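Novice: Can you look at this prediction? I've put the sequence above it.
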Amino acid sequence: MEIRELECFLVLSEELHFGRAADRLYVSQSRVSQLLRSLESRVGGRLVERTSRRVRLTPLGERFLADLRPAYGALREAFERARADARGVDGVLRLGFAGTLSERLLDAVAAFRDEHPGCEVEVTELPLSDPFGAVRRAEVDAAIVLTPVREPDLAAGPVFSVEPVTLVVSARHPFAARAAVRAEDLAGCPVVGLADPAPRYWREAQSPAATPDGRPIPRGPVVATLQEGLTMAAVGRGGMLMCAATARHHRRADLAAVPVEGLPPSSLTLVWLPANRTARLDAFARVLTG
């Protein structure tokens, strides 16, 4: 296989126009035709139909494109990672986080800076209701988010920062005086929910609709940020479930944090677009989960 022929086919499949494909490849139209004919000869069949009116892929071309595109993308990613590794870890790493930048995360950022003084770290707070949007829009290189993560277009690192779940309620709430509550007790307390565009499975994990035994949990107000959720809890509109570390960080006189027994622990992971993986990101992930 010749990489230039594959690149030519990929560009032509996007443009469906020999002239525009030639412009993108910085070659002549005749060179595009030559590369395509050579590739078709190697494959043993027509990949592209060309008439005076239009250019389109043949059924064989469509199947070849579906197989080739992810393989070529993986090849490019491997090359870019190797090139980044060769240059070393420098530049700027943009990290997003939803909720609270805990002491552990701050320590990880500080340790990364100590190990890689040539790399600056920019940290951006993300809406709690949109944990993945900034990653997809390439506004950040990676985001630290609550699990679970079931996004097929995103890569996720190891789980870390596993913490027990805490219910934050108003200091005047009947649960506030308890040392702990059971998961089944949530059937008697509206729980603050998260707004779109967070995927449904993720919102359900952070704000379940039922107890482990299947008893419905009343729906509280829907919020987009952690601060909105804390405000709703403080004014008695409902309780908000969060990890113990976040609850400790936001300790206030008008709120009470009560451990919840019987719910799975809360945990974090690092997510990124596979195409945007770099040596900087790999180095930070090692520090974060090391």
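Specialist: Nice, thanks for sending it over. Residues are numbered from 1 along each chain as shown.
Novice: only C-alpha atoms for contact and neighbour calcs from this point on.
Specialist: Will do.
Novice: Please point out which parts of the biggest helix by length in the chain sit buried.
Specialist: In the chain, taking DSSP state H as the definition, the longest helix is helix 59-87. Residues of helix 59-87 classed as buried: Gly61, Phe64, Leu65, Leu68, Glu77, Glu80, Arg81, Ala84, Asp85 (neighbour count, 16 or more other CA atoms under 10 Å).
Novice: and here's the other structure:
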Amino acid sequence: MTITEAEAVPTGATRAPAGTVEIRELECFLVLAEELHFGRTGERLYVSQGRVSQLIRALEQRIGARLVDRTSRRVRLTPLGEDFLSALRPAYAALRATVENARAAALGHSGTLRLGFQGAVGYGFTEVIGEFEERYPGCETRITELPLSDPFGPLHRDEVDIAVVLLPVREQGLVLGPVFSRQPQYLAVSRRHAFADRTALDAEDLAATRLVGVAAPAPDYWREFQAPTRTPAGTPVPRGPRVGTLQEGLSLVAANRGVMLLCRPTAEYHHRRDVVHVPVTGLPESALGLVWHRDRENPRVRAFAQAVTETLAGLAP
């Protein structure tokens, strides 16, 4: 059946200007198409049921035909309403994305965020990066591995915007943000080492073996925490080789040229058949922190720090 122009306009209504589109009317129609109930649609949009009727009526006037059939018992879309809905949903989603991308750009949330990371990207950070990029689709995260022996240099040299590093952090000009992944320490030893059959070790046991340390340019205080030169009781710990990367250290451990302290997630991730990881009591827990340079803090950095706080809190047991 052909619908005439007079029949297309709801009774008693004045046709709205055909060349204009009101976003609020489109939003109302999309919600109503989901709810099929004027009252619930009003609740979701925080407007009255009467206002919902006005918005739908105005949209129908712009189009020139009914989009919704409503009776006292039910609400359903007309065939034209179904077609309109199918076309509107992707168009509206694209429009919202365009607005959000423009807003992100205006706030400085677009562009590339250079993330430095010591070791493998773990500790829930896959979820953090995914959540961050979903919130800010105009921002891309680029991951760079930081050398074990130079945790802060890339930040000072502006090679990364933000970094995940082992604590402690006492650097001039650097800001320590969220701290997370507090973990007990483990000792990585060769299967040929005398400690390989032990189920646990005390920090004082470190005095009986050569401890692999971290090479410069990592600062002395940081190197001392990762590979202490004395036990808590003050007994000297024999110095082993100094390494620039974690893989170098594990290779030396496997060759039985020293032992190496690791946090539990790193020990679990870098499992090797020729290396055993034994828990150590009496040492401070290891922890990771998010760090950036004070002079180069920007909206992307602050937004990523917020994503770290919120996402990792949600993943905590």
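Specialist: Thanks, I have the structure now. Please read all numbers here as calculations on a predicted model, not as lab measurements.
Novice: so what number do they get for TM-score?
Specialist: TM-score for the superposed chains, counting by TM-score structural alignment, normalised by the length of the first structure: 0.69, backed by 208 aligned residues with a CA RMSD of 1.6 Å.
Novice: what's the longest helix of the first structure packed up against?
Specialist: Under the contact criterion of 3 or more CA pairs under 8 Å, 6 or more residues apart in numbering; DSSP states H and E, helix 59-87 of the first structure touches helix 3-15, helix 279-289.
Novice: which one of those helices lies closest to Pro158 of the first structure?
Specialist: helix 279-289 (7.0 Å; CA to CA).
Novice: Translate Thr124 of the first structure into the numbering of the second structure.
Specialist: Using TM-score structural alignment, the equivalent of Thr124 of the first structure in the second structure is Thr144.
Novice: Return the angle between stretch directions for the longest helix of the first structure and helix 279-289.
Specialist: 70 degrees (axes from the mean of the first three to the mean of the last three CA atoms, to 10 degrees).
Novice: Could you identify the helix or strand that succeeds helix 59-87 of the first structure?
Specialist: strand 91-98 (DSSP states H and E).
Novice: Could you list every helix and strand that that following strand packs against?
Specialist: strand 119-126, strand 142-146.
Novice: Could you single out the most deeply buried of these?
Specialist: When those are scored by mean count of other CA atoms under 10 Å, the highest mean neighbour count falls to strand 142-146 (a mean of 25).
Novice: average offset between that one and the second structure?
Specialist: Mean deviation of strand 142-146 of the first structure relative to the second structure after superposition (mean CA distance after the TM-score superposition for the first structure): 0.9 Å.
Novice: Could you export the buried residues of helix 59-87 of the first structure to JSON lines, including columns for distance to Val48 of the first structure?
Specialist: Formatted as JSON lines, those follow (distance: CA to CA, whole Å):
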{"residue": "Gly61", "distance to Val48 of the first structure": "6"}
{"residue": "Phe64", "distance to Val48 of the first structure": "11"}
{"residue": "Leu65", "distance to Val48 of the first structure": "11"}
{"residue": "Leu68", "distance to Val48 of the first structure": "15"}
{"residue": "Glu77", "distance to Val48 of the first structure": "27"}
{"residue": "Glu80", "distance to Val48 of the first structure": "30"}
{"residue": "Arg81", "distance to Val48 of the first structure": "33"}
{"residue": "Ala84", "distance to Val48 of the first structure": "36"}
{"residue": "Asp85", "distance to Val48 of the first structure": "38"}
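Novice: sorry, back to before: okay, the helices and strands packed on helix 59-87 of the first structure in CSV with mean neighbour count next?
Specialist: Formatted as CSV, these follow (neighbours: other CA atoms under 10 Å):
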stretch, mean neighbour count
helix 3-15, 18
helix 279-289, 18
